[in-house]
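Chemist: Generate coordinates for the sequence data below:
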Amino acid sequence: MDSHLILKIIHMTFGSLALIAFLIRAVMLFWDPQNQPGKVTRIVLVAMQHLSFTVLIITGIVLLYQNQFVVQPWFYGKIILFVVILSATIKAFGKRDMSLSQRKAGVFVAGIAFAGLLTLVIWKPDFSANQTQQQGIQQPNTSQQNQLSSMAVRPSATTQPAQ
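Modeler: From the prediction side, this is the model:
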């Protein structure tokens, strides 16, 4: 196997681990918010999330380097959603004193961002200008535009202005 494929497999594996750790912590928060997991369980879940996010960032940068930093337009949405996931996860599971409703809102935002990121990764939408042509909407080509401009009414040089 080539290194690019191995890195993609590692990237996807740790992305899955990050999602699993997030889902486990979210279920624990919603299931019984007063009875949170013990210290060892919390440490394991936090370590799993931190390791997953770190490996995702490192493998993502290496994959970008291998592609000479040439990316598709949907990639920028993926980066924004990843930052939203990090931010909302910190909000939801941070050590600071926050109300339960704020924590649940963080989990909700992170869950929506995970869903959006997975949708982008699976569908890989094409946001380029060629998309309109692919959907059957014809753009007038240059010969059609030239025909239209030649049909336009132009004042003749031979006509004299009315006095």
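Chemist: C-alpha only now, for contacts and for neighbours.
Modeler: Fine.
Chemist: Relative to A113, how far out is the residue nearest the centre of the chain?
Modeler: Central residue of the chain (Cα atoms, centre = their mean): K78, 2.1 Å from the mean position. Separation of K78 from A113 (Cα to Cα, to the nearest Å): 9 Å.
Chemist: Please generate a structure for the following sequence too, so the two can be compared:
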Amino acid sequence: MNAPLLTLTASAAALFSNADGDVLIVNPTYKSYWNLPGGAVDRDETPQDAAAREVREELGITPPIGRLLVHAWVSSPGRGAQVLYIFDGGTLSAEDQAAITLQESELSEYRFCPPDAMEPGLIPPHLTDVWQAALTARTSRHPAVLTVRL
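Modeler: Okay, here's the model as predicted:
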């Protein structure tokens, strides 16, 4: 007898910062936690293209999306698994920051937060290691591959 196939989704996000090194985070209207700008990878779309599309849709800006920082496998018993890609969005110019226009149906606000000063409960606890790996990969120039089991 064959086991049922795994339910798998893919998401892509971009890690942006300002000139001070603070990280851009967004507050989704449909989640309890802040997140990086990004979302689901659509059929026939690469993860990098999905990150660029989601940033354009959510923030109204089109900065270049750079190299892959993290490839993470996030799994939970009974809920399937998610493959998460985080790309380097680089440092947003003052012009890009001024042009941010939130997609109000999905995001209520955004802010830049020092990466070492994220308050407990601000970001999804199960993604803390993933975010830290993205920050480390950005400076080390080596992408990270992680497995997160919930």
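Chemist: Tell me how they score on TM after superposing.
Modeler: The TM-score (TM-score structural alignment, normalised by the length of structure 2) is 0.23; 69 aligned residues with a Cα RMSD of 5.5 Å.
Chemist: ok, back up a step: touching, the residue nearest to the centre of structure 1 and L117? I think so.
Modeler: Yes. When contacts are counted by Cα atoms under 8 Å, K78 of structure 1 is listed as touching L117 (5.6 Å).
Chemist: Look up which helix or strand G111 of structure 1 falls in, please.
Modeler: Following DSSP states H and E, one finds G111 of structure 1 within helix 100-123.
Chemist: helices or strands next to that helix in the packing?
Modeler: Applying 3 or more Cα pairs under 8 Å, 6 or more residues apart in numbering; DSSP states H and E, one finds that helix 100-123 of structure 1 contacts helix 3-31, helix 74-93.
Chemist: How about the contacts made by the residue nearest to the centre of structure 1?
Modeler: Counting by Cα atoms under 8 Å, 6 or more residues apart in numbering, K78 of structure 1 touches L117, L120, V121.
Chemist: repeat that for 10 Å
Modeler: Residues near K78 of structure 1 by Cα atoms under 10 Å, 6 or more residues apart in numbering: V84, A113, F114, G116, L117, L118, T119, L120, V121.
Chemist: One more: F114 of structure 1?
Modeler: For F114 of structure 1, the contact set (Cα under 10 Å, 6+ apart) comprises A18, L19, F22, K78, L81, F82, V84, I85, F108, L120.
Chemist: Same question for L7 of structure 1.
Modeler: Contacts for L7 of structure 1 (Cα under 10 Å, 6+ apart) come out as T13, L56, I58, T59, G60, V62, L63.
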